[in-house]
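Student: take a look and give me a structure for this.
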Amino acid sequence: MLTPAPARRRSVDARVRASGVLALGSFAVAAACRIAVDRVAAGFETLNTIAAVGASAAGLGVLLFGATLVLAVQHHRGRRLPLVLGGVTALLALGAVAAAVVATTAPDVGAASNATIVRTALAGLAAASLPAVCLAALRSRSQR
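Tutor: Model (predicted):
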């Protein structure tokens, strides 16, 4: 009698994929709005509207990024996951510090503005990944 092969467990489930796709979509909208603000020379109201949509999409993307990481940690029980997440979070935080240094030593307002945007984005991503890092650390501690 043939026995069915056990179903292989997927490394990423549908919730993680959907959350990741939504986060990427939000970041794409934010990037498109940033490009539009740079390109549009229309009125002040148009620029404010585009900038507001872009900032909202970036914020949503950061929140979805954090949610995606938490969902991934809940689904994946890897032993190296806490180390990888912690390392990436540390790199994001160090990148934010480096961008802050660049912003303070920038020769003109445009360069300082761009470095400040990068700093804010990296710091937001680092902060959004902290719940996943904590959850992964708690899970790895409880598995010992």
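
Student: please count neighbours and contacts with C-alpha atoms only from this point.
Tutor: Noted.

Student: on contacts alone, who are the packing partners of the longest helix anywhere in the chain?
Tutor: The helix spanning the most residues in the chain, taking DSSP state H as the definition, is helix 109-143. Counting contacts by 3 or more C-alpha pairs under 8 Å, 6 or more residues apart in numbering; DSSP states H and E, helix 109-143 is packed against helix 44-75, helix 81-104.

Student: could you also give me the structure for this next sequence, so I can compare it with the first?
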Amino acid sequence: MPRSALDRARSVDRTTVSFAVLTLAAFGLAATARAAVAWATAGLGAPARYAATAPGDADVFETANAIAVFGACSAGVGVILFGVTLVLAVRRHAARRLPSVLGLCTLAMVVGAVVAGFAAGSETDYDAAAGLVILRTALVGLAAASLPALGLAVLRARARRA
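Tutor: Now for the predicted structure:
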């Protein structure tokens, strides 16, 4: 019996899309938290590490630290969800070039992390160095999170060849 256009197989299933949306939401929360910390500490005139106020008077710093912790947790959840999304995509879709694409993307993230690390080491501006360190950490986390999906894609490709 012929299949209608509505019944044809979806290129991406709902579970993978749901995890991708959750991943983007987690990274969006992390970026929003980063912007909120920058906004909260912008009028202070000095980076937070040079604060010379009494602990009771550091309400802005305590708030900024709480927001930064939330942002770091959101980024961590985003990295984990990124890895899960890639594994789901590899499990549910058999693309012949998927191991090569995942391998090249992972390699690009690792090279980007190394370049960001060297750039952060030679940076004299504290804010720029902090941004580069955050970029380096994010790229390393994403590269590490993509390794299970890369391994699964390689194993599936080898099984197809055998």
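
Student: just to revisit the earlier point, what span of the second structure is the longest helix of the first structure aligned with?
Tutor: The aligned range for helix 109-143 of the first structure in the second structure is 126-160, by TM-score structural alignment.

Student: and the matching stretch against the first structure, how far off on average?
Tutor: Taking mean C-alpha distance after the TM-score superposition for the first structure, the mean distance separating stretch 126-160 of the second structure from the aligned residues in the first structure is 0.4 Å.

Student: buried ones in that stretch?
Tutor: 129, 132-154, 156-157 (16 or more other C-alpha atoms under 10 Å).

Student: and if you look at stretch 107-121 of the second structure?
Tutor: Result for stretch 107-121 of the second structure [16+ other C-alpha under 10 Å]: buried residues 109-114, 116-117, 120.

Student: so can I have CSV of those showing distance to Ala66 of the second structure?
Tutor: What follows is those, written out as CSV (distance: C-alpha to C-alpha, whole Å):
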residue, distance to Ala66 of the second structure
Met109, 29
Val110, 30
Val111, 32
Gly112, 29
Ala113, 27
Val114, 29
Ala116, 26
Gly117, 26
Ala120, 25
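
Student: pick the one among these closest to Ala72 of the second structure.
Tutor: Ala113 (17.8 Å; C-alpha to C-alpha).

Student: the closest one reaches Ala143, doesn't it?
Tutor: No: using C-alpha atoms under 8 Å, Ala113 of the second structure is not in contact with Ala143; the gap is 9.2 Å.

Student: related to what we said a few turns ago, gap between the longest helix of the first structure and the chain center?
Tutor: Relative to its chain's centre, helix 109-143 of the first structure lies at 7 Å (C-alpha atoms, centre = their mean, to the nearest Å).

Student: please apply the same query to stretch 5-16 of the first structure.
Tutor: 23 Å.

Student: distance between the ends of it?
Tutor: 25 Å (C-alpha to C-alpha, to the nearest Å).

Student: on that earlier part again, anything in contact with each of Ala113 and Ala143 of the second structure?
Tutor: Common contacts of Ala113 of the second structure and Ala143, defined by C-alpha atoms under 8 Å, 6 or more residues apart in numbering, are absent altogether.

Student: one step back: dump the helices and strands packed on helix 109-143 of the first structure to CSV, plus distance to Cys33 of the first structure.
Tutor: Converted to CSV, those look like this (distance: least, C-alpha to C-alpha, whole Å):
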stretch, distance to Cys33 of the first structure
helix 44-75, 5
helix 81-104, 22
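
Student: nearest to Ser26 of the first structure, of those?
Tutor: For those, the distance to Ser26 of the first structure is smallest for helix 44-75, at 4.8 Å, taking C-alpha to C-alpha.

Student: tell me which other helices or strands the closest one touches.
Tutor: helix 14-39, helix 109-143.

Student: with the second structure overlaid, how far apart is that helix on average?
Tutor: Looks like 0.4 Å for helix 44-75 of the first structure (mean C-alpha distance after the TM-score superposition for the first structure).

Student: give the aligned equivalent of Gly43 of the first structure in the second structure.
Tutor: Match for Gly43 of the first structure (TM-score structural alignment): Val60.
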